[in-house]
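> Provided below for reference: sequence and predicted model.
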Amino acid sequence: MFIVSAFIEVLLPVTVVVVCGYALRRRFELDLPSLNRLSMYVLGPALIFTTIVRIDVTGDEAVRIIAASVALCLGIGVVGLIVGALMRLDRSSLMALLLCVMFMNSGNYGLPTTRFAFGEAGFQRALLYFIAQTILAQTLAVPIASAGRGDLKSAVQQMFAMPQIYAVAAGLLARFSGIDLPHRGDALGSAFRGVALMADAALPLLLLLLGMQLANGTTVEDVRLTMVVAGLRLGVSPLMAYGLARALALDDLALRVVVLEASMPTAVNMVLYSLEFNARPRFVAGVVVVTTLMSLVTLTLLLSVLRR
């Protein structure tokens, strides 16, 4: 009963939007790169900025959630390195494995799922986790994907051109400067409400984009390695997250959110990094599809436990 209600109440709404995105992409020739840029450069930063300004989480708890996110990314990366060494993977395959296990879809998939599962309070904590993951992806994914190939200097320059880091900085500046943007009646307050309006569009578009990206279709390359990566991403990662959350003394809600976010499939944007630096992009794309489909089962089982 818990399993059925977990799927219906949390994952079914998410799945409906993803399927709509999939169907749209299959029916129409949509300009996916432009929609990605809209999400990456406008709606995503707006969501980050407005949530930091309005977030109702204590500073100490926020630091511990971010610490859990960082520690998990690095910890599962170490596990990936060990697994890669035991499997005697070549450099390109090892880098692809790390991209797939270290960086999870905590944005497109994780944020809406957490909101349905744990409400606004859970969503705010999930956004802290996501912000840390976003910065980690921008600072670590580039050198991992480019190890031994590609123009690293240009990639690093592009990394610092991404807006998410600046959205975090602006949000923190607004929050700690004492400017109460959400409740101001002047031009600043009106401007904030405009940014908040864009932020409200972020989550639906993220889910639609996930469906559109899945509709591109792909083949599973190297089934054995794909299953190993799926086991690390969907199985080992949440167990590690639980241990880290307990070690950091997170409260019950934050622990549940961290474990749920850590259970997400491989981040879709890792395909872009693997393409840019030729780190087995077909393999990475296959892992994204496989882990996303498998997550419908693994997340349903996990949510039936987390929501009791």
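Ah, there it is.

> contacts, neighbours, all on C-alpha from now
Noted.

> distance of T300 from I82?
29 Å (CA to CA, to the nearest Å).

> comparing these two, which residue is more hemmed in?
Each of T300 and I82 has its neighbours counted (other CA atoms under 10 Å); T300 has more, 21 against 12.

> isn't that one right next to I8, touching?
No. Under the criterion of CA atoms under 8 Å, T300 makes no contact with I8, lying 9.2 Å away.

> measure stretch 243-259 end to end?
Using CA to CA, the two ends of stretch 243-259 sit 9 Å apart.

> so how far is it from its chain's centroid?
18 Å (CA atoms, centre = their mean, to the nearest Å).

> in the stretch 201-308 of the chain, which spans are helices?
Using DSSP state H, counting those that start in this stretch, the helices of the stretch 201-308 of the chain run over residues 202-214, 223-231, 237-247, 252-262, 270-277, 281-306.

> in addition, the following structure is provided for comparison:
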Amino acid sequence: MSYIPLIFLEVIVPLLILLGIGALLQKKFEFRLRPIANLVTYCFLPAAVFLNLYEAEIDIGLLGQLTLYLVLFIVIVTIFGELLSRSLGLGGGEEAALKNSISLMNSGNYGLPVSQLVFSANPVGVSVQILVLVVQNLLTFTYGLYNLRSSSKSLIEMMRELLRLPVIHAMIGAFALKFLHADVPRFIMIPIEQLAGGFAAIALLLLGMQLAQIEIRSFHRVIAWSALGRLVVGPGIALVLILLLGIEGVIAQSLFIASAFPTSRNTATLALEYDVEPELHAQVVLYSTLLSSITVTLVIYLSMQIF
């Protein structure tokens, strides 16, 4: 059990320190967060995604296994969210908040930095997390928007938004270059490496700034159920699927850890944009992120013991 405090100290504490610095900076200087978020989305994140996928060695057979796992995990988690919201008698914005909070994970600002710390010596683990990140982006702008009842956007418009995401272009570019066995010139690779190296710190500082703006009001029951679904049930479903599919080693560890990440900050951003219980969505993100410091530590420990 002495390994658990070590994981918390070496993986979670650095993350919490950067979140805290971001929150303090936001309280003091009141930054405009939209430009910083755009900088992360359109610059640092695509560089990190491209570099990790380009340098990783992922077997085609394992890629098929990953795809099967991700499809099953998403289907089961979304069904669980649907059934839970019905059993609680939720409707409208509360229903959207619960379902999105359980199915949409913070695989970018939170998940990727954690994976880079845990799998610093094994890039395959980070590459698996990047694939999860891409799938989560697809899910956010399809299922996530559907839950918010966004009648202002058609399916074609949502697909256009997806195709405009730089992370999608970075993924396609990395896979294309690997397939063609093409080398990236050094004068291009150097700035990509430098941008990728800065992603984790900037992403966590930004997340801390965003959390600092959330006001804690009355504790809604949706917050408790969403935390239970995202941080406990989610990893439980993942563990069962990983064992049933026979996934082993670093890939199993990475998938199990990825399933434990807190609710995506995009749920609060989209809720604010479409005015669907924005305060509730924001509080769900805050509590989920804070509680994940405990649950993610335990899941990392279990992943190292089981796999």
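Nice, thanks for sending it over. What you see is a predicted model, and the numbers here were worked out from it, not measured in a lab.

> can you list the helices of the stretch 201-308 of the first structure in TSV and add distance to A121 of the first structure?
TSV is the format used below for the helices of the stretch 201-308 of the first structure (distance: least, CA to CA, whole Å):
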stretch	distance to A121 of the first structure
helix 202-214	16
helix 223-231	29
helix 237-247	17
helix 252-262	8
helix 270-277	29
helix 281-306	15
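
> between the ones you listed, which one is closest to Q133 of the first structure.
helix 252-262 (10.2 Å; CA to CA).

> how big is the offset of that closest one relative to the second structure?
Helix 252-262 of the first structure, aligned to the second structure and superposed, deviates on average by 1.3 Å (mean CA distance after the TM-score superposition for the first structure).

> whereabouts in the second structure does that helix align?
Using TM-score structural alignment, helix 252-262 of the first structure corresponds to residues 249-259 of the second structure.

> what comes up buried for the matching stretch?
Across stretch 249-259 of the second structure, burial judged by 16 or more other CA atoms under 10 Å covers 250-259.

> ok so, going back, among the helices of the stretch 201-308 of the first structure, which is nearest T139 of the first structure?
helix 270-277 (12.0 Å).

> contacts for the closest one?
Outside helix 270-277 of the first structure, the residues within contact range by CA atoms under 8 Å, 6 or more residues apart in numbering are 96, 99-100, 103, 141-142, 145-146, 149-150, 279-281, 284-285.

> buried ones among those residues?
Buried, going by 16+ other CA under 10 Å: 96, 99-100, 103, 141-142, 145-146, 279-281, 284-285, out of these.

> may I see those organised as TSV, with distance to V57 of the first structure added?
Converted to TSV, those look like this (distance: CA to CA, whole Å):
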residue	distance to V57 of the first structure
A96	35
L99	30
C100	30
F103	24
A141	28
V142	31
A145	34
S146	37
A279	38
R280	40
P281	38
V284	35
A285	36
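
> which one of these is nearest D60 of the first structure?
F103 (24.5 Å).

> report the secondary structure state of the residue mapped onto V114 of the second structure from the first structure.
The alignment partner of V114 of the second structure in the first structure, by TM-score structural alignment, is T113. Secondary structure, DSSP: H, G, I helix; E, B strand; the rest coil: T113 of the first structure is helix.

> now do the same contact list for T113 of the first structure.
Contacts of T113 of the first structure (CA under 8 Å, 6+ apart): 10-11, 14.
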